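Peer 1: Provided below for reference: sequence and predicted model.
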Amino acid sequence: MAISTRSPRHRSLPAATTFFLGDRIHFPLIREFLGHMKKYLALFAFAIVAFAGCGPAGPEMGDVTGMVTFKGKPLPTGTITFVPETDGQPSAFAEIQEDGTYVAKTRDFGDGVPVGKHRVMIIAVKDHGPEAPVEAILPLKYSSDRQSGLTADVSKGENIVNFSL
């Protein structure tokens, strides 16, 4: 049973607005707006569910590990980068560990290197502190994938790719 509780202070409210006894307030225009919002929210939720997981799964990957040696000894530092010869494939990289080993990964797809042929570049420098310039450990040619002459052919599964410089 609805009892109007209009008081003089509510006289400025629109005529379509009515108050009911208790905590429920009825605003016809707001109710209509919320009805439309529910439809849009339902469509939005459906779109989210429908398109979830529809993004690219990523390229076919192979696990790549290996060792880099220079003048017969493990290279103790540096970065190795695999640049795919196929357009549209992501590059992969790895930090070379103190024992010369590395495990390659991509920024967007995690561990592994896209399957296919790659040009490889390796950069390694010694840091002598903030006041001194860094010193290149490797000849400059290895810092360019086009000049290094280093390549890797990655297949699906495990790949051990060692570089003796």
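Peer 2: Structure received. Numbers count the residues shown, from 1 in each chain.
Peer 1: all contacts plus neighbour counts: C-alpha atoms, from now on.
Peer 2: OK.
Peer 1: If you count neighbours, what's buried in stretch 53-71?
Peer 2: By neighbour count on 16 or more other Cα atoms under 10 Å, the buried set for stretch 53-71 is 61-65, 67-69.
Peer 1: ok, structure two:
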Amino acid sequence: MLRNWLRVLPLLVIFAYGCSGTPDDQPETGTVTGVVLLDDKPLPDARVLFSPTSSGQSSEGVTDENGKFELRYKRDIMGAKVGEHLVKISTFEQPVIGDDGRPSGGRPELVPQEYNETSSLKRTVEAGENEFEFKLQGGG
């Protein structure tokens, strides 16, 4: 019995290592939370996108009814890659054309384009916890 385990053990170790991945294939990340205000009022249902200014995967989150958000890097990893990011904030959602040819759903852009399409907002994410407040102006 012990002899059988000794044969299987190296295979289990290799399998476990292969499933877990290596630390080198994952960049260092920091958790990112914050709040978005538009004309001093919480902005609900806004998409907050952090894109690294160097290279790497973006992180995003959606604000709740109080304008608060938390970024997700990957499905099971919260936060954003450590480093400088270009930040875009948007409420726009494209309507979906139904089988009847009529658009449904969608949402207009409430955020001025200087905070999304032509954004120059930048924030630096550090290892550990990061909290940012975005006070946007010009929502009408």
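Peer 2: Looks like it came in fine. What you are looking at is a predicted structure, and each value in this text was computed from that prediction instead of being measured.
Peer 1: Out of the buried residues of stretch 53-71 of structure 1, the closest to Ala50 of structure 1 would be?
Peer 2: Closest approach between the buried residues of stretch 53-71 of structure 1 and Ala50 of structure 1, by Cα to Cα: Met61, at 26.8 Å.
Peer 1: Could you find the closest non-adjacent residue to the residue mapped onto Gln97 of structure 1 from structure 2?
Peer 2: Residue pairing (TM-score structural alignment): Gln97 of structure 1 is matched to Asp64 of structure 2. Nearest residue to Asp64 of structure 2, sequence neighbours excluded (Cα to Cα, 6 or more residues apart in numbering): Pro44, at 5.1 Å.
Peer 1: Can you check which part of structure 2 the longest strand seen in structure 1 sits on?
Peer 2: Longest strand in structure 1, counting residues (DSSP state E): strand 61-70. The aligned range for strand 61-70 of structure 1 in structure 2 is 29-38, by TM-score structural alignment.
Peer 1: so how far does that stretch sit from its counterpart in structure 1?
Peer 2: Stretch 29-38 of structure 2, aligned to structure 1 and superposed, deviates on average by 0.6 Å (mean Cα distance after the TM-score superposition for structure 1).
Peer 1: which outside residues touch that stretch?
Peer 2: With contacts defined as Cα atoms under 8 Å, 6 or more residues apart in numbering, stretch 29-38 of structure 2 is touched by 42-43, 63, 66-71, 78-82, 111, 125-139.
Peer 1: likewise stretch 95-107 of structure 1?
Peer 2: Under the criterion Cα under 8 Å, 6+ apart, residues 63-69, 74-80, 90-94, 111-113 lie in contact with stretch 95-107 of structure 1.
Peer 1: Which positions in it come out as buried?
Peer 2: 95-97, 100-106.
Peer 1: And the helices in structure 2?
Peer 2: Along structure 2, the segments classed as helices by DSSP state H run 2-20.
Peer 1: Now do the strands in it.
Peer 2: 29-38, 41-42, 47-52, 59-62, 68-70, 72-74, 77-78, 80-81, 83-90, 96-97, 103-104, 122-125, 128-136.
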